[in-house]
Each structure stands twice: as C-alpha cells, then as structure tokens.
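> structure here, sequence nowhere to be found:
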C-alpha cells in the first residue's frame, strides 16, 4: 500500500487488507459482513448502498459485491490510466 501501486479489493478481499494492517485512514467499503474488520483496522466505512457501489481512495479501488464488477473494473482501469475506445 505504501508504494502507491494500485490495489483492487472487492467483497471479502478486505479481510486480507485488514489483517495486513494497511487500511488505516482509508475510506472503503466491502461486503457488509466484513464491516467490523474494516472499521477495527482504522478505515472509514463507506456504506455500499446500493450493493454494487464501488469507491476509489488513493491507490485503493474497492467494492462490496460481484454486482459492482462493471464499476469496479472501470475505476481500476482509470487508476491504471487505461481507457477503452471503440
């Protein structure tokens, strides 16, 4: 996280980031059952309402559930500086 490299986490992936101690001062969401992990790790919880809502905070793109994959991938591509043109 400190290197600034892009990180993408969706659903229960925040359990790994919480255990690694890298969510402190981040604003993020995850699957609602992981909310306690996220809050206790020092992050600010963003309510995933609706459940497909995704967010970017610094180098972290995060989402709550598979329903958010289109927005999640779009945000991650933007973070990587990639655009798709048809």
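Cool, the structure landed. Bear in mind that the values here come from a model prediction, so they are computed numbers and not experimental data.
> from now on I want contacts and neighbour counts done on CA atoms only, so please keep to that.
OK.
> for residue 80, give me its contacts.
residue 6 (C-alpha atoms under 8 Å, 6 or more residues apart in numbering).
> quick check: it vs residue 6, distance?
Here the criterion is C-alpha to C-alpha, to the nearest Å. By it, residue 80 lies 7 Å from residue 6.
> please apply the same query to residue 37.
Distance from residue 37 to residue 6, by C-alpha to C-alpha: 21 Å.
> which of these two has more residues huddled nearby?
Shown here are residue 37 and residue 6; by other C-alpha atoms under 10 Å, residue 37 has more neighbours (19 against 14).
> and for residue 34, the neighbour number?
Count around residue 34 with other C-alpha under 10 Å applied: 17.
> repeat for residue 5
11.
> pasting the second one now:
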C-alpha cells in the first residue's frame, strides 16, 4: 500500500478532496492531508463546484475537513505519491514557496502526481510540465499551455496519464482519474 500526500487549503473543491481521500483510504493506502499554516486536527473549509447550465461552474460552501497531518512536518521522502485537488485553494497555494518546493520534490523523485481541475495551477507554478500532456479545468488551459505542456481537452468524465502525471478536468472524472492514479501507485 502506498503513502499518498494531498495538499489542500481553504475552499478546496469538496468532492476533489473528500472522494479521493475516502477512495484511496478504502483501497488501503495511507493518505495524509495537509494545509500550509494549519496543524493536524485543524479544519479547512471546502467549496462545492457544480455544473448547472451556466457559462461556468457555480460555487457553494461545502463541508469542513479535518486535517490529519501538519504541513510543516511532512517531507516528500515520506510519501510515494502526491495528489492535488482543485477548487479555489490552488489559486493561492501556488504563491507559497514551500508548497512549490514540495511539488517539485515529488517531480524530481519521479513519483506519481495526480492533479484535477484547478490543481494544475500548482503544476504550472512549479514549472514541471513542459512537454507533458496535461488536462485541467478548461479555464486553466492558457496557464497549462504557457507552462509548455500540451493541454488536452477531455470530456469532464475522462482523465489522462502522461509519464508520472495523471490529470483530469473536473470531479466527474473521479472514476477514470483515481483508477489511473491508483495504477501508478506502488
């Protein structure tokens, strides 16, 4: 069973944190969820993004999620893989140099990295996806292309694996995304 690190923050997309945490745990993996500047036992707020026929997703307050590890105590060598959920959190997490260094460490050690929706913003900020096929929420396509990756437009329920990266556009892709991510885990 693998040890998986999830980096999250306030207003992470609810399903993109809750479902992977529960599904990977159910498969027997040891899953740690951390947030910069928060400790084990503290909570983060989630946001629910839904597709209701508007030009973009709608956003509602989600659930509180209790962190099970402290960000300042984790190191990439303790984990086999990294998972990056979307929502609003990646928008500001990408400004944290410690988060970027952690993402880069997983890349440099050639460990699996899963990113969904706006989680790709952490991949672009870490400057680690040049020449890689990457999917993300369509609003992130310009960032993905500017980072030198090949933006892959997929249906919302599809995912793609490219080397050590498994990416998908949004939470409807959980079955495909998590299955592909799980295949890369030791």
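Cool, the structure landed. If you're wondering where the values come from, they're calculated on a predicted model, not measured in any experiment.
> report the contact partners of whichever residue in the second structure pairs up with residue 59 of the first structure.
In the second structure, the residue paired with residue 59 of the first structure is residue 164, using TM-score structural alignment. Shown in contact with residue 164 of the second structure (C-alpha under 8 Å, 6+ apart): 107, 110-113, 184.
> what do we get in the first structure for residue 173 of the second structure?
So residue 173 of the second structure corresponds to residue 68, using TM-score structural alignment.
> kindly confirm my reading that that match is in a strand.
No - counting by DSSP: H, G, I helix; E, B strand; the rest coil, one finds residue 68 of the first structure to be helix, located in no strand.
> check contacts around the closest residue to it other than its chain neighbours.
Once flanking residues are discounted, residue 68 of the first structure sits nearest to residue 52: 3.8 Å by C-alpha to C-alpha, 6 or more residues apart in numbering. Contacts here follow C-alpha under 8 Å, 6+ apart; on that basis residue 52 of the first structure touches 63-69, 71.
> how about the helix or strand residue 91 of the second structure falls within, which residues of the first structure does it hit?
Assessed by DSSP states H and E, residue 91 of the second structure sits inside helix 89-93. Using TM-score structural alignment, helix 89-93 of the second structure lines up with nothing in the first structure.
> which secondary structure elements does that helix contact?
Applying 3 or more C-alpha pairs under 8 Å, 6 or more residues apart in numbering; DSSP states H and E, one finds that helix 89-93 of the second structure contacts strand 12-13, helix 120-125.
> now the helices for the first structure?
14-20, 35-40, 69-80 (DSSP state H).
> residue nearest the middle of the first structure, spatially speaking?
residue 62 (1.5 Å; C-alpha atoms, centre = their mean).
> ok, it to residue 6 of the first structure distance?
11 Å.
> repeat for residue 55 of the first structure
Taking C-alpha to C-alpha, one finds residue 55 of the first structure at 13 Å from residue 6 of the first structure.
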